[in-house]
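**Q** Kindly return the folded structure for what I paste below:
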Amino acid sequence: MSAIAWTAAGSLAAWLWLLLCQGFFWRTDVRLPRRTRPDEWPSVCIVVPARDEAAVLPRSLPSLLAQDYPGPAEIFLVDDGSSDGTGELARELARKHGGLPLTVDSPGEPPAGWTGKLWAVRHGIGLARARAPEYLLLTDADIAHAPDSLRELVAAARSGGFDAVSQMARLRVESLWERLVVPAFVYFFAQLYPFRWIGRKGARTAAAAGGCVLLRTDAAERARVPDAIRHAVIDDVALARAVKRGGGHIWLGLAERVDSVRPYPRLRDLWRMVSRSAYAQLRHSPLLLAGTVAGLALVYLVPPVAVVAGLVGADAATAAAGGLAWLVMTGTYVPMLRYYRQPLWLAPLLPFTAFLYLLMTVDSAVQHYRGRGAAWKGRTYTRPDALPDEG
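**A** So this is what the prediction gives:
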């Protein structure tokens, strides 16, 4: 066998392992677990950090105001230094739509060592503490919830004994680039953090989706959230790890009626979304970056290259190994495309999308070393080990 044939065989072996041994990450049936209605509904405070969100707030905030929740619930929207009138718009929407009580406040600029979002979350939790809620719902300003969303989240947490229940909101998929990139984003996330492993007690895998996290207040206090993760750019995964380290039981799955209304119509928009945190995911390690690039190439790029090389060179072994690997890859992507209601002809294009993610990851590292890494809405965050030690 030629070197390319051995490489294609290695890619096929990797895909067979991913298919059977990575928590069945490719299945999309991990939804809110079975739940029963509690006899008494606990109090909940909803914390919404918002920075320059006037464009999406009219589609998201009314859905929170309209929550059909049988217990006490209140919303705290924290305006994180917006320049587009986000805070006043929120008040106007509350006056227009009514519903749950809304408080709008601003904490001012975050101090050194804090990301803006987590500083806003800290302020919101501080405001909520006066109500002594049993649960906190941390949700982003671009997330729209079905009227029964809060009720179902609380019922799931109570029924399963979970300290944190998180749903990965269904992202918008309308433009061509969104169709190519967005379902793959969730697919890759599930591959890194298989949902089935996250919900197991004692399992080390921990992750959450920051757009929708229902968190027991006492679990947040035990985990020192958000103070313990104040510098985290990928704050949802950091939050889940902190809760799990504190002995908490967490759950993460795909949402059915929780949707992001934020548009990413151009490739540039999606590129910025991914590249701003990709290198932080790799802990700013050149070694991990090199390993990630090599892994993406072996798993996603080798199969189509092997098929073409095998056909051109009349190398049946190479073409067969590459073709089988590509087939398994395509088959594992189909459930995610169905979840996003996208045409299945997109499945064989996953190698192209993976190549885009590879370039985004490399660009994330380049921007980091140029001093422009982890930039979002006018702020650029320093890597944690460059921050002053607060003891």
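**Q** contacts and neighbour counts: CA atoms only from here.
**A** Noted.
**Q** In the longest helix along the chain, which residues are buried?
**A** What stands out as the longest helix in the chain, according to DSSP state H, is helix 316-339. Neighbour counts over helix 316-339 (16 or more other CA atoms under 10 Å) mark 317-327, 329-337, 339 as buried.
**Q** Stretch 217-232 now?
**A** Under the neighbour-count criterion of 16+ other CA under 10 Å, stretch 217-232 has 217, 219-220, 223-226, 229-232 buried.
**Q** can you list the residues that contact the lengthiest strand in the chain?
**A** Scanning the chain for the longest strand, with DSSP state E as the assignment, gives strand 250-260. Strand 250-260 has contacts (CA atoms under 8 Å, 6 or more residues apart in numbering) with 28-32, 142-146, 149, 162-172, 195, 198-199, 206-209, 240, 243-244.
**Q** here's the other one to compare against:
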Amino acid sequence: MRDTVGRARHTAAMGLLTAACAAYASLAAWLWLTLAQGMFWRTDVRLPPRTAPARWPSVAIVVPARDEAEVLPRSLPSLIAQDYPGEAEVILVDDGSTDGTGELARRLAREHPGLPLTVVSPGDPAPGWTGKLWALRHGIATARTAHATEPDFLLLTDADIAHEPDSLRELVAAATSADLDLVSQMARLRVVGLWERLVVPAFVYFFAQLYPFRRINRPSARTAAAAGGCVLLRTAAAVRAGVPDSIRQAVIDDVSLARAVARSGGRIWLGLAERVDSVRPYPVLADLWRMVSRSAYAQLRHQPLLLAGTVAGLVLVYLVPPAALLAGLATGHPAIAWAGGLAWLLMAGTYLPMLRYYRQPAALAPLLPFTALLYLLMTLDSAVQHYRGRGASWKGRTYPRPSDA
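**A** Have a look, this model is predicted:
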């Protein structure tokens, strides 16, 4: 009997020690994230100071589009209507659409006079290419050969992205004023429905945590990233970096693009958008789930060890704080409760700026652990789909890991 009681006490003591270690480790992680991770939680990283150039450079706007008839009426007219003082044109690459995307684009150009529109079709991707990068390759080649001189800049923007009339002008002014080779803005995603409110701001928050904007924007930065929905790129920098050919297999093409430009000596800048918005709806959880899971395991380079580390990290950083607070209160151990509660408070506090940026109520901040749990499950599902041969799937295409291509 004594042995049984002793073992029970030992088990309880070990459980208490484990809970305390987890709670304090989580608190330490949040103190480090808050103070030492490039102030990732701040949302004031907007376009750098800019002045109008003496001569406005020429720009080709390249839009890869595959089955985008649903969103094109809300995005393409905004590109055609750009109020840009220099020469500019729009090239829409109809990437094997079956919903009339190309014809719809031509009709919208007739109905909305403005910048000239060219619609081209590249055919099916060559082996070893992802569909979007194959479309961008064709669009960039068209832009570089359509006229006697190449455009000075390329604006690579997704078909679901709507731009305010001065968006292009502000992007170019920022690039020329700061002598930047790549200027990218994280488009403000649509947040309307319940699941969008829970998942979308957290998506950008997690991205900024992985790639702190301030750190990326330092001239000596060793970290590079971009947001694929809106990338202004000097044509000369694209040629120097060999893009998109040099990143043709990349599923996470925006980060790969930024890394290629940075490796070739280019200066890059990344921040949050003020004049650029995504109009793509994600009305149900399944839509958001697909958006995340299609590339989550690719972000981990399809490495099981990285997956295990990511899952452990998500549990420690996001799930332990509320669990420690509740466990500490339930068992009468205030030290554990305080550590968990303070970590949860730091988590919610760093999330508040992103909620304000998305004009969402502060009451959503304490729910971030639940959203993190969803992302954990999406990441696991991404790995499962990969090993079932359905990973990195998008609009009817499935891409292998680069080494298997």
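**Q** Quantify their similarity with the TM-score.
**A** The TM-score (TM-score structural alignment, normalised by the length of the first structure) is 0.99; 387 aligned residues with a CA RMSD of 0.5 Å.
**Q** in the second structure, what residues pair with the longest helix of the first structure?
**A** The aligned range for helix 316-339 of the first structure in the second structure is 334-357, by TM-score structural alignment.
**Q** now that stretch: how far from the chain's centre is it?
**A** Centre-to-centre, stretch 334-357 of the second structure and its host chain are 24 Å apart (CA atoms, centre = their mean, to the nearest Å).
**Q** and what of stretch 72-82 of the first structure?
**A** 21 Å.
**Q** Just the buried positions in it, please.
**A** Judged by neighbour count (16+ other CA under 10 Å), stretch 72-82 of the first structure contains these buried residues: 73-82.
**Q** Tabulate the residues you listed (a markdown table), appending distance to L356 of the first structure and secondary structure.
**A** Below are the buried residues of stretch 72-82 of the first structure laid out as a markdown table (distance: CA to CA, whole Å; DSSP: H, G, I helix; E, B strand; the rest coil):
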| residue | distance to L356 of the first structure | secondary structure |
| --- | --- | --- |
| A73 | 42 | strand |
| E74 | 41 | strand |
| I75 | 38 | strand |
| F76 | 38 | strand |
| L77 | 35 | strand |
| V78 | 35 | strand |
| D79 | 34 | strand |
| D80 | 32 | coil |
| G81 | 33 | coil |
| S82 | 32 | coil |
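**Q** so can I have CSV of those residues showing distance to R272 of the first structure?
**A** Below are the buried residues of stretch 72-82 of the first structure laid out as CSV (distance: CA to CA, whole Å):
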residue, distance to R272 of the first structure
A73, 35
E74, 33
I75, 30
F76, 28
L77, 25
V78, 24
D79, 23
D80, 20
G81, 21
S82, 20
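**Q** Looking at these, which is nearest M1 of the first structure?
**A** Closest approach between the buried residues of stretch 72-82 of the first structure and M1 of the first structure, by CA to CA: D80, at 59.5 Å.
**Q** What is the three-state secondary structure of the residue nearest the centre of the first structure?
**A** Taking CA atoms, centre = their mean, the centroid of the first structure lies closest to A209, which sits 4.0 Å from it. Following DSSP: H, G, I helix; E, B strand; the rest coil, we place A209 of the first structure in the coil state.
**Q** Looks like it contacts V237 (just checking).
**A** Yes. Judged on CA atoms under 8 Å, A209 of the first structure makes contact with V237 at a distance of 7.4 Å.
**Q** For A55 of the first structure, state which of the buried residues of stretch 217-232 of the first structure is nearest.
**A** Taking those together and measuring to A55 of the first structure by CA to CA, the closest member is A232, at 25.8 Å.
**Q** quick one, what contacts the closest one?
**A** By CA under 8 Å, 6+ apart, the neighbours of A232 of the first structure are 114-115, 238, 384.
**Q** any chance of the residues you listed in a markdown table, plus neighbour count?
**A** Output for these, formatted as a markdown table (neighbours: other CA atoms under 10 Å):
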| residue | neighbour count |
| --- | --- |
| W114 | 22 |
| T115 | 23 |
| A238 | 22 |
| P384 | 18 |
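**Q** measure the aligned residue in the second structure for R241 of the first structure to L92 of the second structure for me?
**A** Aligned by TM-score structural alignment, R241 of the first structure pairs with R259 of the second structure. Applying CA to CA, to the nearest Å, the value for R259 of the second structure to L92 of the second structure is 25 Å.
**Q** Q167 of the first structure should be in a strand, yeah?
**A** Yes. According to three-state DSSP, the state of Q167 of the first structure is that of a strand.
**Q** dump the residue contacts of the aligned partner of it in the second structure.
**A** Aligned by TM-score structural alignment, Q167 of the first structure pairs with Q185 of the second structure. Applying CA under 8 Å, 6+ apart to Q185 of the second structure gives the contacts 226-227, 229-231, 270-273, 276.
**Q** Show me what A255 of the first structure lines up with in the second structure.
**A** Using TM-score structural alignment, A255 of the first structure sits opposite A273 in the second structure.
**Q** What helix or strand is the closest residue to P334 of the second structure other than its chain neighbours located in?
**A** Of all residues not flanking P334 of the second structure in the chain, G328 sits nearest, at 5.8 Å (CA to CA, 6 or more residues apart in numbering). Taking DSSP states H and E as the criterion, G328 of the second structure maps to helix 320-331.
**Q** tell me which residues of that helix are tucked away?
**A** 320-328.
**Q** Give me the neighbour count for the aligned residue in the second structure for G126 of the first structure.
**A** For G126 of the first structure, the aligned residue in the second structure is A141 (criterion: TM-score structural alignment). Other residues near A141 of the second structure come to 12 when the count uses other CA atoms under 10 Å.
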